[in-house]
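1. Structure here, sequence nowhere to be found:
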């Protein structure tokens, strides 16, 4: 019983930290949409999509492999930590090195040849975020939930602080001639979008410094035989991670390349900003998932498990529909979170995205069967199907319907993925 209480206590901490992190990040949306026109905000969205892609590529599912092999008892925790950390450090260094050599070409490929500094800044962010993945995992493995959550929130708080400093304080000081010499030393109004990325870079640097003592203390010689086992275990998870990233982010980038250049960035900016208004449903689904997953495993061996799972799904749908109705009814008020009226035409996508999140939550409920039966390969299969549907439907819908087509593609993809777990289930719900 004490183990169960500990598990749920940590679940609450991790869940709250995740919710707080999402809320704090969401607070930047009013700032960005007030300071940037849609085409500028689209740059922020697009660059973070690329960063997420390369972080997943570089991590190679090693976070999950770390948990698997520290829990197996076959190797020392220090050996597992060092092996995983060394691999990610090598990957991060490789990405950084190649990026520094070819950053101008990369800038040209993604059509930001006039702003190669975007690529340089994100190379730093990707490197720093990759080398913190395993140290953060170590905190979780050691049940240091409070320390984990605290560092995550500190990271976000620093990011927000520098965003406000660069985007609000510095322009105000410059406009009013206050501390002009001081401001001119590190502020250039011509690269205002870049300060979003610089703020993130500073936060990531400080996070690495905070984690450094824990990292250094647990380093040991890496184990090559263990490394091969970890790679064999992690590659299906890596594929699932790539597929998940495509499912969540491909629509935003495809808008840029499937619409005429004169309107593409504007449309992407509007879509990305209004997509954020689904945070109310996202928070509910995320919180439910944090609480439900350990509960699923706890209930599996009990005789009434199937009935319990069914009841949980019913309550989830009931509350999710309540959130859907609330946001839909008050959308004209909620849209004011985005102060710039240039974005408001995109609120038509919000109900569609809310429904997509409901089906995603249903998928989390129904996917319990492959989690409790250790058939996680189906996660990669189902996610890959979803990624194909996402790309295929966006290619068809975007040229005809614009960003509204992307929203419908997201909804259809979540329905397909949710339906995909049903015919393969081994646990009736």
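-> Thanks, I have the structure now. Quick caveat, the model's predicted, so the values are computed rather than measured.

2. From now on I want contacts and neighbour counts done on CA atoms only, so please keep to that.
-> Fine.

3. what's the closest non-adjacent residue to residue 214?
-> Closest residue to residue 214 apart from its sequence neighbours, by Cα to Cα, 6 or more residues apart in numbering: residue 135 at 7.1 Å.

4. quick one: contacts of the helix or strand hosting that neighbour?
-> In the assignment (DSSP states H and E), residue 135 maps to helix 133-141. Contact with helix 133-141 is made by 59, 62-63, 66-67, 81, 84-85, 145, 147-148, 211, 214-215, as judged by Cα atoms under 8 Å, 6 or more residues apart in numbering.

5. ok, 6 Å please
-> Applying Cα atoms under 6 Å, 6 or more residues apart in numbering, the contact partners of helix 133-141 are 85, 215.

6. So which bits of it are buried?
-> Across helix 133-141, burial judged by 16 or more other Cα atoms under 10 Å covers 133-140.

7. Second structure follows, compare the two:
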């Protein structure tokens, strides 16, 4: 297959995989005015910090098996062994998530006091921790669909999951007025429903009989060395919210988090590309022209990404004017640093 045809194929899958990201961005934009009016800046800042912490823990519990599973999945054409790859990853991530959530729940009060500024936030923290095991279902299912080149099914599931979660949030926060705790109760409701749907879709692939300790150890040899890199990426991309809350307070972090939410529009490019890139890159690994394809893709990514980041930086004040209140307008100065940082972070995956 020619270089041009490879790139057109990758572009097509990037557009398809970008649909859930686009939906999520619209949902995020829809929720920003809601959050900034229902929650105080301090509560909104705590929400941003808890989001960052769950991202950190979510990165850790994967143990690099998302990358390892792609390598082992494409190493064989045997369906039974491929099922062992998926099942071993799923059960490892799910059980590690449950154990971690149990342990940190016991320490919720001191953690809330240290990282969130008040022990009053221990309840939202506990609820947020239980979201992590439920997200294992969607994460493994999404990768399984990408490995099998089922982009439209992946899109349908991802969009349905997003709508289920946002419906749960609106129900608990707006209708029942449960506050910040209700936000995470809504997430638990939504992710619980999507977890049941995931089991219905690929239960035969994650049946415990397919679990293999031997295969898991082999995958660990590939995946575990990548964990520090994932944690380092979190430090670069998301630790700012934790540090802002610890050193400047939850209220100031709430204002800063508005800039973070606006800058996430950059994910319309980067997240879709990242999802499509991994399986695509591995699928042409042994073809003679693959190095040239990789080089061309990087050049196109840098060119298009820089123009998008520049546009978002210029229009940040307008976006904040439309979707927030005057107390958040000062966040516009942070947007250029965030969008170009996001662009550079994703470039490391190529």
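-> Perfect, thanks for sending it. Keep in mind that this is a model prediction, so the values were computed, not measured.

8. Quick one: map the residue nearest to residue 214 of structure 1 onto structure 2.
-> Alignment note (TM-score structural alignment): residue 135 of structure 1 maps to residue 141 of structure 2.

9. The most centrally placed residue in structure 2: what's it in contact with?
-> The centre of structure 2 sits closest to residue 55, judged by Cα atoms, centre = their mean, with a distance of 7.1 Å. Under the criterion of Cα under 6 Å, 6+ apart, residue 55 of structure 2 has no neighbours.

10. That one matches what in structure 1?
-> In structure 1, residue 55 of structure 2 lands on residue 52 (TM-score structural alignment).

11. tell me which element that match falls in.
-> helix 38-59.

12. Relative to residue 223 of structure 2, how far out is the equivalent of residue 269 of structure 1 over in structure 2?
-> Under the alignment (TM-score structural alignment), residue 269 of structure 1 maps onto residue 254 of structure 2. Distance of residue 254 of structure 2 to residue 223 of structure 2, given as Cα to Cα, to the nearest Å: 35 Å.

13. who has more neighbours, the two?
-> Legend: neighbour count by other Cα atoms under 10 Å for residue 254 of structure 2 and residue 223, higher for residue 254 (28 against 20).

14. Touching, the more buried one and residue 43? I think so.
-> No. Contact status for residue 254 of structure 2 versus residue 43: not in contact, 7.4 Å apart, counting by Cα atoms under 6 Å.

15. quick revisit: can you list the buried residues in the helix holding residue 52 of structure 1?
-> 38-47, 49-59.

16. And that helix against structure 2, how far off on average?
-> Taken against structure 2, helix 38-59 of structure 1 registers an average deviation of 1.0 Å after superposition, with mean Cα distance after the TM-score superposition for structure 1.

17. Could you look up the SS state of the match of residue 269 of structure 1?
-> helix (DSSP: H, G, I helix; E, B strand; the rest coil).

18. How about the contacts made by it?
-> 41-42, 44-45.

19. at 8 Å instead, please
-> With the criterion set at Cα under 8 Å, 6+ apart, residue 254 of structure 2 makes contact with 41-46, 48.

20. Run through the residues that contact the closest residue to residue 44 of structure 1 other than its chain neighbours.
-> Residue nearest to residue 44 of structure 1 in three dimensions, not counting chain neighbours: residue 193, with 7.2 Å by Cα to Cα, 6+ apart. By Cα under 8 Å, 6+ apart, the residues touching residue 193 of structure 1 are 36, 40-41, 43-44.

21. so who does residue 251 of structure 2 touch?
-> 40-45, 245.

22. go again using 6 Å as the cut-off
-> Residue 251 of structure 2 neighbours (Cα under 6 Å, 6+ apart): 41-42, 45.

23. list the ones among those that structure 1 also has?
-> Using both residues aligned by TM-score structural alignment, their matches' Cα atoms under 6 Å, structure 1 keeps these contacts from the contacts of residue 251 of structure 2: 41-42.

24. coming back round to it: give me the distance between the match of residue 135 of structure 1 and residue 112 of structure 2.
-> 32 Å.

25. Which helix or strand contains the aligned residue in structure 1 for residue 203 of structure 2?
-> The equivalent of residue 203 of structure 2 in structure 1 is residue 216 (alignment by TM-score structural alignment). Secondary structure from DSSP H and E places residue 216 of structure 1 in helix 194-217.

26. I'm done for today, thanks for sticking with me.
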